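Asks: take this sequence and fold it.
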Amino acid sequence: LLLPDDIRPQDAAAVLLKGLTAWALLFEVRPLQAGETILVWAPVGGVGSLLVPWAASLGARVIAVTSTEAKAEKARALGASDVIIGYEGVADKVKELTGGRGVDVAYDSVGRISAEESLNSLRPAGWFVTYGNASGPVEPIPPGRLAQGGSLVMTRPTLFHFIPDADSLARGASLLFSALKSGTINADIGQRFPLSEAAKAHEAIESGTTTGATVLVP
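Replies: The predicted structure is shown next:
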């Protein structure tokens, strides 16, 4: 993969993996359409912080779910139209915000504790995209549960299934770098460490004191 001349290597390092994940979710797994409403869990996390502004730029209404008011403020700044604080009663709040309809797609990186709320937040024939397990893996969901919820669709995508060759990787990277150059998304580098201090970088991440991306520089 060749970087465009106007993309800084540090920005590419900070955004490439999570940015390609966001690209796959929005353009490949289930292409998002302007005017649709989506639910995004963990909107200020690694992937979520790219998913929210990118989806908003495509014309989607973004309802975000997060845990604190501070994170809610950041989610709004990223482009979320509405923010739900707390993980209880999410589906009821989503239905209130959508006039009882539900969302078209739920992007869920939380996993076990949020799956049922995601399913209950969907409109008929809506998509449950579970792409992370922050709270543990999702419990098995029988097909009948999807039928009961309104002919729902569930998928558990893995990025590398969507970039099986150089052409697909280049296609995804092209859209990602375009979004980065336009300011739709940003690399959000919170801290940089010399490569010789890689151990310190790991310690900082493990301590939970870092913000944004952590980049090692030569």
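
Asks: rest of the way, CA atoms for contacts and neighbours
Replies: OK.

Asks: and the helices in the chain?
Replies: Counting by DSSP state H, one finds helices in the chain at the ranges 9-23, 48-57, 69-78, 90-97, 115-120, 143-148, 166-182, 198-207.

Asks: okay if I get the ones you listed as CSV plus mean neighbour count?
Replies: Below are the helices of the chain laid out as CSV (neighbours: other Cα atoms under 10 Å):
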stretch, mean neighbour count
helix 9-23, 20
helix 48-57, 25
helix 69-78, 17
helix 90-97, 18
helix 115-120, 21
helix 143-148, 13
helix 166-182, 16
helix 198-207, 13
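
Asks: okay if I get these as a markdown table plus distance to residue 189?
Replies: A markdown table is the format used below for the helices of the chain (distance: least, Cα to Cα, whole Å):
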| stretch | distance to residue 189 |
| --- | --- |
| helix 9-23 | 7 |
| helix 48-57 | 12 |
| helix 69-78 | 16 |
| helix 90-97 | 31 |
| helix 115-120 | 30 |
| helix 143-148 | 40 |
| helix 166-182 | 13 |
| helix 198-207 | 13 |
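
Asks: for residue 213, find the nearest of those helices.
Replies: Closest to residue 213 of the helices of the chain, according to Cα to Cα: helix 9-23, at 5.7 Å.

Asks: which residue would you name as the spatial centre of this structure?
Replies: Nearest to the geometric centre of the chain sits residue 48, at 3.2 Å (Cα atoms, centre = their mean).

Asks: relative to residue 149, how far out is it?
Replies: 25 Å (Cα to Cα, to the nearest Å).

Asks: show me which strand runs longest in the protein.
Replies: The longest strand of the chain (DSSP state E) is strand 122-130.

Asks: pull the distance from that one to the chain's centre.
Replies: In terms of Cα atoms, centre = their mean, to the nearest Å, the centre of strand 122-130 is set 15 Å apart from its chain centre.

Asks: these two touch, right, residue 54 and residue 186?
Replies: No: using Cα atoms under 8 Å, residue 54 is not in contact with residue 186; the gap is 10.2 Å.

Asks: here is a second sequence; please produce its structure as well for comparison:
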Amino acid sequence: MAKRIQFARTGGPEVLEFVDFTPADPDAGEVRVRHQAVGLNFIDIYVRTGLYPVPSLPSGLGTEGAGVVDAVGDGVTHLKVGDRVAYAQGPLGAYSELHTLPAEKVVSLPDEVAAETAAASMLKGLTVQYLLRQTYPLKGGETILFHAAAGGVGSIACQWAKALGVRLIGTVSSAEKAALAKRNGAWATIDYTQEDVVERVRELTGGEMVDVVYDSVGKDTWQTSLDCLKKRGLMVSFGNASGPVEGVNVGILNQKGSLFLTRPSLNGYADTRERLEAMSEELFSMLASGNIRIDISHRYPLADAGKAQEALAGRLTTGSTILLP
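Replies: The predicted structure follows:
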């Protein structure tokens, strides 16, 4: 037996239950991981509330963790029992002591990267990798707008952008978060509770506006994001923290300057083991070199996953939060 978080109905943090369960033995092509740390992400809240439906209930939760291979199924050749590993995709169930998932979703963890660091950065770091290196391949010299720049994804994006020589303008909700984003390498910050984001972007760019906007907030920032783009700029909508963007008239992209729009996801980029490994290697290299440092601001026992999600949803956190089995 082992412990895990599960939910039998969608709703608030109160639906999460800390229960005993029997971990599955790995089938062919699978491995079982004994977690040392588990990642906490906004997508977990989307799943819990029903915004992202699950196949069946009761359901496990979470898609990111790091630890040691506990068992290996037939046909798995790139991993063995005892290997240090991490993952950010696969079936729900990372909020657990043990988790069984396809081996192709699991990558080896180099000695230079701690398990807690990997659990705090795999999903967020791979997200930044595809955003900055693939969705809009930044080469240096560009000016970009990144919403929620003091959050887990934003903190990594600030550092990665600086390493690339990119001017990142980050939106934040307080002076404290602005200071954090600047420490992480943001070129400039905008406190949207005190400043008009569009006007401030216009001032910062001398009226040119930005090449690309990265928006994980969704409904509340949709119009603002479009207004910050230069002609033929790219709007990257990759999250729904304030709710999904709905009822969009695509003609507005023409009206605002022949804009481009994409709604990417990690699964759309890390869709093969080869691509996942290449993306992970770049992330691990950035971590090992010190170009990216992961701020684990909050650690919660696995049993307190509901409290951790509540803090994340309430914007009471900065940096990354992890759960400890």
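
Asks: sorry, back to before: corresponding residue for the residue nearest to the centre of the first structure in the second structure?
Replies: Aligned by TM-score structural alignment, residue 48 of the first structure pairs with residue 154 of the second structure.

Asks: for that match, which non-adjacent residue is closest in space?
Replies: What sits nearest to residue 154 of the second structure in space, not counting adjacent residues and going by Cα to Cα, 6 or more residues apart in numbering, is residue 148, at 5.8 Å.

Asks: circling back to that earlier point, mean deviation, the longest strand of the first structure versus the second structure?
Replies: Following superposition, strand 122-130 of the first structure is found to deviate from the second structure by 0.6 Å on average (mean Cα distance after the TM-score superposition for the first structure).

Asks: related to what we said a few turns ago, any idea how far the match of residue 48 of the first structure lies from residue 246 of the second structure?
Replies: With Cα to Cα as the criterion, residue 154 of the second structure and residue 246 of the second structure are 24 Å apart.

Asks: residue 49 of the second structure too?
Replies: To residue 246 of the second structure, residue 49 of the second structure is 18 Å away according to Cα to Cα.

Asks: residue 235 of the second structure too?
Replies: Distance from residue 235 of the second structure to residue 246 of the second structure, by Cα to Cα: 15 Å.

Asks: repeat that for residue 115 of the second structure.
Replies: 38 Å.

Asks: again with residue 85 of the second structure
Replies: 38 Å.

Asks: more crowded one of these two?
Replies: Neighbour comparison, residue 85 of the second structure and residue 246: the larger count goes to residue 85, with 22 against 9 (by other Cα atoms under 10 Å).

Asks: quick one: residues contacting that one.
Replies: By Cα atoms under 8 Å, 6 or more residues apart in numbering, the residues touching residue 85 of the second structure are 33, 66, 67, 68, 69, 106, 107, 108, 109.

Asks: how about those in a markdown table, adding distance to residue 217 of the second structure and neighbour count?
Replies: Shown next, in a markdown table, are the contacts of residue 85 of the second structure (distance: Cα to Cα, whole Å; neighbours: other Cα atoms under 10 Å):
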| residue | distance to residue 217 of the second structure | neighbour count |
| --- | --- | --- |
| 33 | 32 | 31 |
| 66 | 27 | 30 |
| 67 | 31 | 25 |
| 68 | 34 | 21 |
| 69 | 35 | 24 |
| 106 | 28 | 26 |
| 107 | 29 | 21 |
| 108 | 32 | 19 |
| 109 | 31 | 21 |
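
Asks: turn those residues into a markdown table, including distance to residue 301 of the second structure.
Replies: Shown next, in a markdown table, are those (distance: Cα to Cα, whole Å):
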| residue | distance to residue 301 of the second structure |
| --- | --- |
| 33 | 18 |
| 66 | 15 |
| 67 | 16 |
| 68 | 19 |
| 69 | 21 |
| 106 | 23 |
| 107 | 25 |
| 108 | 25 |
| 109 | 23 |
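
Asks: these in strands, which ones?
Replies: 33, 66, 67, 68, 69, 106, 107, 108.

Asks: for these, which one is nearest residue 209 of the second structure?
Replies: residue 107 (38.9 Å).

Asks: hmm, residue 86 and that closest one touching each other?
Replies: Yes: at 5.6 Å, residue 107 of the second structure counts as touching residue 86 under the criterion of Cα under 8 Å.

Asks: residue 294 of the second structure: how many residues sit nearby?
Replies: 20.

Asks: just tell me what it corresponds to in the first structure.
Replies: Under the alignment (TM-score structural alignment), residue 294 of the second structure pairs with residue 187 of the first structure.

Asks: please apply the same query to residue 18 of the second structure.
Replies: Taking TM-score structural alignment, residue 18 of the second structure has no aligned residue in the first structure.

Asks: ok, residue 18 of the second structure touching residue 325?
Replies: No: taking contacts as Cα under 8 Å, residue 18 of the second structure lies outside contact range of residue 325: 11.1 Å.

Asks: this completes my enquiry, with thanks.
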